[in-house]
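Novice: everything below, folded, please.
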Amino acid sequence: MLPTVAIVGRPNVGKSTLFNRLVGKKLALVDDQPGVTRDRREGEAHLLGLEFTIIDTAGYEDEDPHSLPGRMRMQTQAAVENCDVALFMVDARAGITPLDEEIARWLREGDAPVILVANKAEGKSTEAGVMEAFVLGLGEPIPFSAEHGQGLADLFQALLPHLEREDGEEHEKEFYEDEESAPLKLAIVGRPNAGKSTLINRLLGENRLLTGPEAGITRDSIAVDWMWTNDEGEERPVRLIDTAGMRKRAKVQDKLEKLAVSDGLNAVNFAEVVVLLLDATRGLEAQDLRIADKVLEEGRALVVALNKWDTVEHGSALYQGIKQALFDGLAQVRGVPIMTVSAATGKGLDDLIKVAFETRTAWSQRISTGVLNRWFEVALEANPPPAPGGKRIKLRYITQNKTRPPTFVLFGTRLDELPESYRRYLVNGIRKELGFGAVPVRLTLRSAKNPYAK
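Specialist: Prediction:
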């Protein structure tokens, strides 16, 4: 495990900008308005050869613990309690505020070492703000600019004594010999208030993600590493990815919500299996089908989970109705697994993870060319390709050139005239006969070039 560094401070001092600079990617959402970050986000930071886990936290606000800002503060406090070092960030342009002083008092009472960072310290006009930070009683502030990368060497020197291993050993990274033992990258997507963060908290057994009655609490896509224990008692690594709720595009007017939805769609690209979480009390809506279609379009394996199943009446009729609607709405992939779960009670969650692992196995498998072409010959014999205009379409052989998603190349002549219905016949046969189930399968057609075509 890498040592952990938590960035804390009041809203809009530049915490997410520093986080993005240290991880080398724009992972955290950044905007001029305060309070963009709500959940704590982790990333692997690299600073002049120093490696550590960096945690971006929500802006610390003095509010009622039951309010949304109050619950955000509790997430920040949990991050600091478990970190090796806290980076306390203040705004050198704005100077020290009463809230900065309150945060400093709280940090002084804790056990974590604190490094004071005076951000936005570009130019001489901010020198007074940097000097003012001495009143916080946390030692000498580091003049810094997260936006421009100034002060990184000073930050490195301040972090080094806290993060270096006493025995001189480097922190080990985990390597996996094969795809099956690698962490399952599992993204949870759905409309706002479907219970995505609650589900992940239930799996983890802790309030790791911010939840509440308000719709749209989650903004950033948050990844959390976790170990799942299967029926045989074997531990399997999982990377759980929580995403922002996705509403209809026409309803998404707010700039931050657009950024959050875009971040969620980006998380789908990095996932292996995606769980589309539905609120069973609201049934299946058109937006759910749009999200599912987007997941399959990106070639990800899909599992549908009906949440809040413990509160549903006439469950059998509802289940059959949703199953039929998915069958009709997702014509390109029939038979997507549908699970009934309750994030509130934990019922069905173990089965959900088990099915997610099985789905990844199908999504990752490779079929030998020999087995594939034996199936292909039987498929052609059972249903020969059509002969448009009296001229036969010749299908010669098929091969699998990629996995994750499984992708096949079909070779033959006059393939530009092959009807879409016959192409679907082959794809459905691959799924059904070769064990791919309901994962997205891609089929590319390739004809030999005719030297006499001109």
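
Novice: going forward, measure contacts between C-alpha atoms and count neighbours the same way
Specialist: OK.

Novice: enumerate the positions of stretch 444-454 that are buried.
Specialist: Leu445, Arg446 (16 or more other C-alpha atoms under 10 Å).

Novice: the helices in this protein, which residues?
Specialist: 15-23, 68-81, 98-109, 127-132, 152-163, 196-204, 255-270, 286-297, 315-329, 349-364, 369-382, 420-434 (DSSP state H).

Novice: tell me which residues of the fifth one come out buried.
Specialist: Right, helix 152-163. By 16+ other C-alpha under 10 Å, the buried positions in helix 152-163 come out as Leu152, Leu155, Leu159, Leu163.

Novice: same question for the third one.
Specialist: Residues of helix 98-109 classed as buried under the neighbour-count rule (16+ other C-alpha under 10 Å) are Asp100, Ile103, Ala104, Leu107.

Novice: turn those residues into a markdown table, columns for distance to Ser16.
Specialist: Conversion of these to a markdown table gives the following (distance: C-alpha to C-alpha, whole Å):
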| residue | distance to Ser16 |
| --- | --- |
| Asp100 | 17 |
| Ile103 | 18 |
| Ala104 | 19 |
| Leu107 | 20 |
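
Novice: please generate a structure for the following sequence too, so the two can be compared:
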Amino acid sequence: MPFTIAIIGRPNVGKSTLFNRLVGQKLALVDDMPGVTRDRREGEAKLHDLHFTIIDTAGLDEGPKGSLTARMQEQTETAIALADALFFVIDARIGLTPADRAFADFARRADKPVLLLANKSEGKHGELGAMESYALGLGDPIPISAEHGEGMGELYDAVSKLVPPADDEEEREETDEERAARPIRVAIVGRPNAGKSTLINHLLGEERLLTSPEAGTTRDSIAVEIEHKGRGFRIYDTAGLRRRSRIEEKLEKLSVADALRAVRFAEVVVLMMDAQNRFEEQDLRIADLIEREGRALVLAVNKWDLMDGKPGQISTLRRDADHWLPQVSGVPIVAVSGLMGEGIDRLMQAIVEAYGIWNRRVPTAALNRWFEGAIADNPPPAVSGRRLKLNYITQTKARPPSFVLFCSRADAIPQSYLRYLVNSMRETFELPGTPVRITLREKANPFAHKRKRPN
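Specialist: The predicted structure is shown next:
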């Protein structure tokens, strides 16, 4: 198990900024408004030659039992229990507050090594606040600026006493077996309050992610590792995606950008819809975005336990999906209940199958036979009285299946004919739901370099 450090402190002291600094990416949302972070978020940190797991947490705060604030506090307490050491962060510009003193006692009771970090220490005001922090009794403060990267050398010296340096190993190429053993990256997306976090909590068997009837509870894209029937998955819970015209607050814009980033880095994307309000305009927009990004798509119709159970409803779902999403014809669709745990096995199987199709390569001989037959059954149309000539097609890559079609006049081939080829390919090679890319390329004319003879 890697050495784990949890970042704790009251809200808005710069915990997420420090987290982003250590992982080398802007994974956690950062804003001046307190309380942006709600769930705990893990990342792989690197500090020179030190490698460890870092956990960003919600700001330590008090709230009535059962409230969202209280459950955020429980997430932080869980992170502390999982950690081997703690970064206790204060805002050096503001100085010590009663909340800092109260939560310093909380950190001491954890009975784990605690490093006191005086963040925002740049300038004279920061120096004074760092001096004040001696009163917490947590040892010498380490003045840092997470935003500007100051004090990282001093932080390294302190952390190196806790974390063993990484072994120097030469980088080697990943084998096919290791690649197959890697977890499938899955992003769960959808409109606000579709039940994304509830579904993931059921998969984990614990309330790892905060849920609430209030839309917009999830802000960061939180990644969790699960194993289902011997197969590993890395699942990203994301913020709900509303229409752009309805997004007004800066924080929601950041959350949406984080969700879209999760889609781009995922391999399979599960679009969750409410069973009672499915295939709304925003659902279709999200599905179209996923197809344009080239990700494998699975539709999950959640809250199925609230439906009346009339026969034929699953068949209706299939017809609706093919009607509203012709660009991903045959996309797998699963009825689930994240709250009751219904349909979970079918959903996970659909994810594995969609991942396999997304990685599929078509044998060249079979591709050529299909191509000749498709052209014979439906020849390309004539444009300006001239017949279009399609020479041959080849697959250039998978993830998603992508092909190059060599032809005589690429700009003259209508989109309707390309859709015919894609749909025929889906049916012939069993590529339901996954994006299929066909790029047109004009074949070079071998006689173009020869000049015409003078009369």
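
Novice: returning to what we had before: any chance of the helices of the first structure in CSV, plus distance to Ile55 of the first structure?
Specialist: Below are the helices of the first structure laid out as CSV (distance: least, C-alpha to C-alpha, whole Å):
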stretch, distance to Ile55 of the first structure
helix 15-23, 7
helix 68-81, 7
helix 98-109, 16
helix 127-132, 24
helix 152-163, 14
helix 196-204, 18
helix 255-270, 18
helix 286-297, 28
helix 315-329, 39
helix 349-364, 26
helix 369-382, 47
helix 420-434, 42
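
Novice: still on that earlier bit, of the buried residues of helix 152-163 of the first structure, closest to Ala6 of the first structure?
Specialist: Closest approach to Ala6 of the first structure among the buried residues of helix 152-163 of the first structure (C-alpha to C-alpha): Leu159, at 11.8 Å.

Novice: whichever residue in the first structure pairs up with Asp258 of the second structure: how many residues sit nearby?
Specialist: Under the alignment (TM-score structural alignment), Asp258 of the second structure maps onto Asp263 of the first structure. By the measure other C-alpha atoms under 10 Å, the count of residues near Asp263 of the first structure is 20.

Novice: excluding its backbone neighbours, what's nearest the most centrally placed residue in the second structure?
Specialist: The residue lying closest to the centre of the second structure (C-alpha atoms, centre = their mean) is Ala262, at 2.5 Å. Using C-alpha to C-alpha, 6 or more residues apart in numbering and skipping the chain neighbours, the partner closest in space to Ala262 of the second structure is Ala187 (6.2 Å).

Novice: surely that neighbour touches Ile235?
Specialist: Yes - with contact defined as C-alpha atoms under 8 Å, Ala187 of the second structure counts as touching Ile235 (5.8 Å).

Novice: so between the two, which is more surrounded?
Specialist: The neighbour comparison of Ala187 of the second structure against Ile235 (other C-alpha under 10 Å) goes to Ala187, with 30 against 24.

Novice: roughly how far does the more buried one sit from Arg234 of the second structure?
Specialist: From Ala187 of the second structure across to Arg234 of the second structure, the span is 8 Å (C-alpha to C-alpha, to the nearest Å).

Novice: one more: Thr69 of the second structure?
Specialist: Separation of Thr69 of the second structure from Arg234 of the second structure (C-alpha to C-alpha) stands at 27 Å.

Novice: do the same with Asp140 of the second structure
Specialist: From Asp140 of the second structure to Arg234 of the second structure the distance is 38 Å (C-alpha to C-alpha).

Novice: and for Ala83 of the second structure?
Specialist: Distance from Ala83 of the second structure to Arg234 of the second structure, by C-alpha to C-alpha: 20 Å.

Novice: try Ala118 of the second structure
Specialist: Distance from Ala118 of the second structure to Arg234 of the second structure, by C-alpha to C-alpha: 34 Å.

Novice: okay but the residue nearest to the centre of the second structure is in contact with Ala239, surely?
Specialist: No - taking contacts as C-alpha under 8 Å, Ala262 of the second structure lies outside contact range of Ala239: 10.2 Å.

Novice: right, and the pair among the buried residues of helix 152-163 of the first structure with maximum separation?
Specialist: The widest separation within those (C-alpha to C-alpha) is 15.5 Å, between Leu152 and Leu163.

Novice: still on that earlier bit, which one of the helices of the first structure lies closest to Val336 of the first structure?
Specialist: Closest to Val336 of the first structure of these is helix 315-329 (C-alpha to C-alpha; 8.0 Å).

Novice: go through that closest one and flag the buried ones.
Specialist: Leu318, Tyr319, Ile322, Lys323, Leu326, Gly329.

Novice: output those residues as a markdown table; include the columns distance to Gln75 of the first structure.
Specialist: Compiled in a markdown table, the buried residues of helix 315-329 of the first structure are given as follows (distance: C-alpha to C-alpha, whole Å):
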| residue | distance to Gln75 of the first structure |
| --- | --- |
| Leu318 | 37 |
| Tyr319 | 36 |
| Ile322 | 36 |
| Lys323 | 38 |
| Leu326 | 37 |
| Gly329 | 39 |
